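Novice: Whatever this is, show me its structure:
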Amino acid sequence: MARATDSRIRFHDLLDTSRAAASSLLEDARAGLGEPPRTLSPKHFYDQRGSELFDRICQQPEYYPTRTEEAILEAALPDITERVGRETTLIELGSGASRKIRLLLDALRPSRYAGIDISRDFLIDSTERLAVDYPWLDVHAICADFTTPLTLPAELADSERPVAFFPGSSIGNFSPDEASVMLDHLRELLPVGGGLLIGVDMIKSPAILEAAYNDAAGITAEFNRNLIRRLRDELGAEVDPADFDHRAFYNRDACRIEMHLVSRRDQRFMLGETPIELRRGESIHTEDSWKYSDAGFEEMAGQAGFAPVERWHDPEGLFGVYYFTRAA
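Specialist: Have a look, this model is predicted:
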């Protein structure tokens, strides 16, 4: 369903976030917290407050991915423009008004932009800002969960060579098996010859990785505890975010950062009709961020039906940006 919000954008609501998202949070929390090992899905980080906190994380000095990816994109813009071409439809997975998307809009001058995000308020805010700053651009806001199979609205589906932009190494938040499924969904979203421009965090020194997820200002810790705040504020759970410590570390064997919330005391609270009991020191696993090598990621993308075209890195090899096209 499409409806007008700001006259400068077209809003497509493919997700009933007023009921379905709250239900999903309750169902996921019950399933994940009911018994050890305790988990909460990272997809629930990104309510309005969580999205704003993540924007602040990206500004922290320890958090290299954002500034490194921006520098890679800026340096590679001539190559990207040559590969992608102009007057395309640019689809951003996880909408934002960041410098990264603006670099692409300025260089590619696409005919249409579609931002896809699960957070309705954040999505509308970010796309309206883009529409104001780029008055020549046909802007669409799609409220949807892009981790599930997704079909573009009819007025966007006729693009001959759309390009999906998936920045920030968000693909690393999925396990390798889940990432493979996600890439399968992206292949189905795009026609043959459609492009995928994607950021990937590389395997590197654990010290660099652990500092990035334990910033001195404590913004990542607050972002992590926002999950508990959502349980309290949206589901009525009598639980206090201050009763949890943030813990993030590099798991060398799995090549991933793990984020956890560690209970500071024995506690019991209700999720609807479901009692949740946590012991002092017990951990809730909230996020993983897998890191890749060039060969490993390109093999995964190839198995999902994407053909590698080009890749770019920063001088230190901290981060990679890849361009693929959907194969036949």
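Novice: make it CA atoms for all contacts and neighbour counts henceforth
Specialist: Noted.
Novice: just checking, H140 touches S7?
Specialist: No. If you go by CA atoms under 8 Å, H140 and S7 don't touch, sitting 11.0 Å apart.
Novice: Those two - which one has more neighbours?
Specialist: H140 (26 against 10; other CA atoms under 10 Å).
Novice: just to confirm, which helix or strand has D245 in it?
Specialist: strand 244-251 (DSSP states H and E).
Novice: which secondary structure elements does the helix or strand following that strand contact?
Specialist: The helix or strand immediately downstream of strand 244-251 is strand 256-263, counting by DSSP H and E. The contact analysis (3 or more CA pairs under 8 Å, 6 or more residues apart in numbering; DSSP states H and E) places strand 256-263 against helix 219-235, strand 244-251, strand 283-290.
Novice: Now render those as CSV, adding distance to T66 and mean neighbour count.
Specialist: Shown next, in CSV, are the helices and strands packed on strand 256-263 (distance: least, CA to CA, whole Å; neighbours: other CA atoms under 10 Å):
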stretch, distance to T66, mean neighbour count
helix 219-235, 14, 20
strand 244-251, 19, 20
strand 283-290, 15, 23
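Novice: Is it possible to get these out as TSV so that each row also shows distance to L73?
Specialist: TSV is the format used below for these (distance: least, CA to CA, whole Å):
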stretch	distance to L73
helix 219-235	25
strand 244-251	27
strand 283-290	21
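Novice: Of those, which is nearest H185?
Specialist: Nearest to H185 among those is strand 283-290 (19.1 Å), distances taken as CA to CA.
Novice: That closest one vs strand 244-251, what angle?
Specialist: Strand 283-290 and strand 244-251 are oriented at 40 degrees to each other (axes from the mean of the first three to the mean of the last three CA atoms, to 10 degrees).
Novice: to compare against the first, here's another:
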Amino acid sequence: MDVKVTELAETPTGFIDDVLEGLSKPQKTLPCKYFYDEVGSNLFESICDVDEYYITRTELQLLDDIKCELAQLIGPDSVIIEPGAGAGIKIQKLLAELTALKAYVPIDISSDFLFYSAEKIRENFSDIEIRPIQGDFTEPYQWTGKKSLTNRVVFFPGSTIGNFTPAQAEQFLKNQKRFAGKEGAMIIGVDLVKPLQKLESAYNDSQGVTAEFNKNLLVRINNELGGNFELDQFEHTAVFNPAESRIEMRLVSQQNQSVKINRQEFHFDEYEYIHTENSYKYTIEAFTALAERAGLKSHKVWTDDENLISLHYLKCR
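Specialist: Prediction:
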């Protein structure tokens, strides 16, 4: 079965507009969704393999432990939708357990990475219809498949939900609920609150992969928007903000300097930083309450033996 990529409508000037707006704020920011060009997507897959980053290996093991139970909850004749699909490693554990699957719909902002991953999954699951969608999954989108396919399940592992503020996360869940439909469900991975050292080391790995991933955003700006960031004059760091219950990824200026992008100049004081990403950490009770506000009912929650991460099965209602 051929794999054909569908593109969501995007604003061509979105990248430059978002960068200029973010760097013009009193607290300079850059949207984390622009991490994920082909280079950034590959770097993120490398992050998942570093010793300090517990989320991926812990979630993979948890999925192994509960995949049969998940398949029973989902049932036959389902459509699995995966926003931010990446390499599609986790979903394959679930696809292998499902019966009479109607389609798998991966969504990713990086078209090259999306197409490559979809082809690899097709090689392993040749009997499954694969409908990749290239685009920004944080924006609302509509189901364009057959209306009769009512058993739609959104699969969103990896604690990516933590990249949104709680208000953004609630809106994201509402958008996904509409996409799944009234009879649909969601499977969400959520990182849990844990000791400070465990949290901060996961985002400051000793191999420097996360630092390279963070700085790749500046590389994109230089290459695609005509920026002149000097990479060695910005240092990656990630700190836990207990008041907000979140890890904050930052790029810290190492000197007083100015950067030009698209003929616009931005000044940085020494130690001033660009806030590039949040990763909120939840208790099970806090995330369940958030899902309830989005109109989703918690059906079951699983955690690993160390209570590092959680997987939530939510029903649309």
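Novice: What does the TM-score come to for these two?
Specialist: After superposition, the two chains reach a TM-score of 0.96 (TM-score structural alignment, normalised by the length of the second structure), with 316 aligned residues with a CA RMSD of 1.3 Å.
Novice: on that earlier part again, do you know which of the helices and strands packed on strand 256-263 of the first structure lies nearest E87 of the first structure?
Specialist: strand 283-290 (33.8 Å).
Novice: neighbouring contacts of that closest one?
Specialist: Taking contacts as CA atoms under 8 Å, 6 or more residues apart in numbering, the residues outside strand 283-290 of the first structure that touch it are 33, 37-42, 172-176, 201, 224, 254-263.
Novice: Can you flag the buried ones in those residues?
Specialist: Buried by 16 or more other CA atoms under 10 Å: 33, 38-40, 42, 172-176, 201, 224, 255-263, out of those.
Novice: residues contacting C32 of the second structure?
Specialist: When contacts are counted by CA under 8 Å, 6+ apart, C32 of the second structure touches 276-277.
Novice: Under the alignment, what does it map to in the first structure?
Specialist: Using TM-score structural alignment, the partner of C32 of the second structure in the first structure is P42.
Novice: same check, this time on S159 of the second structure
Specialist: In the first structure, S159 of the second structure lands on S169 (TM-score structural alignment).
Novice: Kindly report the same for S78 of the second structure.
Specialist: Match for S78 of the second structure (TM-score structural alignment): T88.
Novice: Find the nearest non-adjacent residue to its match, please.
Specialist: Distances taken as CA to CA, 6 or more residues apart in numbering put P110 closest to T88 of the first structure, at 4.8 Å, once the chain neighbours are dropped.
Novice: gap between that neighbour and V84 of the first structure?
Specialist: P110 of the first structure sits 10 Å away from V84 of the first structure, going by CA to CA, to the nearest Å.
Novice: For E265 of the second structure, which residues are in contact?
Specialist: 258-259.
Novice: Please apply the same query to the one 3 residues further on.
Specialist: F268 of the second structure is in contact with 253, 255-259, counting by CA under 8 Å, 6+ apart.
Novice: Now compare these and name the two farthest from each other.
Specialist: The widest separation within the contacts of F268 of the second structure (CA to CA) is 11.9 Å, between Q255 and V259.
Novice: what does P78 of the first structure align to in the second structure?
Specialist: So P78 of the first structure corresponds to C68, using TM-score structural alignment.
Novice: Now for its match: which residues touch it?
Specialist: C68 of the second structure neighbours (CA under 8 Å, 6+ apart): E97.
Novice: I'd like the distance between it and G84 of the second structure.
Specialist: Taken as CA to CA, the span from C68 of the second structure to G84 of the second structure is 23 Å.
Novice: hang on, isn't K90 of the second structure packed against Q61?
Specialist: No. Applying CA under 8 Å, one finds K90 of the second structure not in contact with Q61, separated by 9.8 Å.
Novice: Which of these two has more residues huddled nearby?
Specialist: K90 (21 against 13).
Novice: quick one: secondary structure of the residue lying closest to S258 of the second structure once chain neighbours are set aside?
Specialist: The shortest distance from S258 of the second structure to any non-neighbouring residue, by CA to CA, 6+ apart, is to H267 (4.3 Å). Under DSSP: H, G, I helix; E, B strand; the rest coil, H267 of the second structure falls in the strand class.
Novice: For burial, what's the neighbour tally of H267 of the second structure?
Specialist: Based on other CA under 10 Å, the number of other residues close to H267 of the second structure is 13.
Novice: who's in contact with the aligned partner of it in the first structure?
Specialist: Structural alignment places H267 of the second structure opposite E277 in the first structure (criterion: TM-score structural alignment). Shown in contact with E277 of the first structure (CA under 8 Å, 6+ apart): 266-269.
Novice: would CSV of those with neighbour count be doable?
Specialist: What follows is the contacts of E277 of the first structure, written out as CSV (neighbours: other CA atoms under 10 Å):
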residue, neighbour count
D266, 12
Q267, 14
R268, 13
F269, 15
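Novice: out of the residues you listed, who's nearest F11 of the first structure?
Specialist: Of these, the one sitting nearest to F11 of the first structure (CA to CA) turns out to be F269, at 38.1 Å.
Novice: Just to be sure, the closest one is in a strand?
Specialist: Yes. Counting by three-state DSSP, F269 of the first structure is found in a strand.
Novice: show me the contacts for it.
Specialist: 237-239, 275-277.
Novice: can we see that at 6 Å?
Specialist: 238, 275-276 (CA atoms under 6 Å, 6 or more residues apart in numbering).
Novice: Reformat those residues as JSON lines; add distance to I124 of the first structure.
Specialist: As requested, the contacts of F269 of the first structure are exported to JSON lines (distance: CA to CA, whole Å):
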{"residue": "E238", "distance to I124 of the first structure": "31"}
{"residue": "P275", "distance to I124 of the first structure": "36"}
{"residue": "I276", "distance to I124 of the first structure": "35"}
